[in-house]
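Participant: structure of the sequence below:
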Amino acid sequence: MKWDLLVMSIIYVFAGSMHFIKPRAYVKIIPKFLPKRRTLNLFAGAVEIMAGFALLFPETRPYAAILIITMLVVFLVVHFNMLRSKELALGVPRWILILRIPLQFLLIWWASLYI
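Facilitator: Below is the predicted model of the structure:
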């Protein structure tokens, strides 16, 4: 197994787990126009964990990569939402929030290598 694939898997399993460990922070940054934000948060966390583990198996890897790309595109809404106010930024400096947007596209590219 390639080392970067293992790193990617760890990143998504960890990130997904954080949705369950710190749910209030995640719910707070989900745009208010979306319904059932708590449920969406838990669903997103579960999908991230599942996709992270699915990356480890050649049979499920392409599906996991597509799922991750889809998730990263959807999460752009949250990243732009966090730029709307200091309260939504959760104390993260604005420059980091802005830098996160091109980073999201880098993560999309990385996942696309495994389709």
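Participant: every contact and neighbour count from this point should use C-alpha atoms.
Facilitator: Fine.
Participant: so what secondary structure elements neighbour whatever helix or strand Leu103 lives in?
Facilitator: Take DSSP states H and E as the rule and Leu103 turns out to sit in helix 94-112. Secondary-structure packing of helix 94-112 (3 or more CA pairs under 8 Å, 6 or more residues apart in numbering; DSSP states H and E): helix 61-82.
Participant: here is a second sequence; please produce its structure as well for comparison:
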Amino acid sequence: MLKRKIARWLLGIAYLIAGYLHVTMPGPFLSITPDWVPFPAVVIYWTGMAEVAGAAGLLQPLGPRLRQAAGVGLALYALCVWPANIHHFAMDMAKPDGGLGLGYHIPRMIAQPVLIWLALWTGNVTNWPFGKRREANKI
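Facilitator: The predicted structure is shown next:
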């Protein structure tokens, strides 16, 4: 499906850029990392590497299994960094000027489950909501 392929390339490129930025310019990511995260600079570096690896897996032409693994990995990654996004939302909105504001943070919160689904869909892990439901394998 062409739409899935285009979405896969867009998502892969977005994660590749995000990973590059995590590794080369960690400052903005460190500033929104919750205090309870141990070794934040190391975590930011390795999250960037995870994004790059996920993007490479998603974009590789060699096989669907690696793409599926990358889709699952990127979905889990997006789920795991969601608390940092929530922390950033709360921290930013607590600023006297309201920080970036609700116009930034609400769409970002809505986008997180969409990114999770998109990683699974573009990695061919799920067809929902576009494909027919598959019957469970009978043993």
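Participant: now the helix holding Leu103 of the first structure on the second structure. Mean distance?
Facilitator: Once the two models are superposed, helix 94-112 of the first structure sits on average 1.2 Å from its counterpart in the second structure (mean CA distance after the TM-score superposition for the first structure).
Participant: that helix to helix 61-82, inter-axis angle?
Facilitator: Per axes from the mean of the first three to the mean of the last three CA atoms, to 10 degrees, the angle that helix 94-112 of the first structure makes with helix 61-82 is 160 degrees.
Participant: okay, helix 94-112 of the first structure sits on what stretch of the second structure?
Facilitator: Per the alignment by TM-score structural alignment, helix 94-112 of the first structure matches residues 102-120 in the second structure.
Participant: for the matching stretch, which positions count as buried?
Facilitator: Within stretch 102-120 of the second structure, the residues scored as buried using 16 or more other CA atoms under 10 Å are His105, Arg108, Gln112, Leu115, Ile116, Trp117, Leu118, Ala119, Leu120.
Participant: how about stretch 28-37 of the first structure?
Facilitator: In stretch 28-37 of the first structure, counting by 16+ other CA under 10 Å, buried: Lys28, Ile29, Ile30, Pro31, Arg37.
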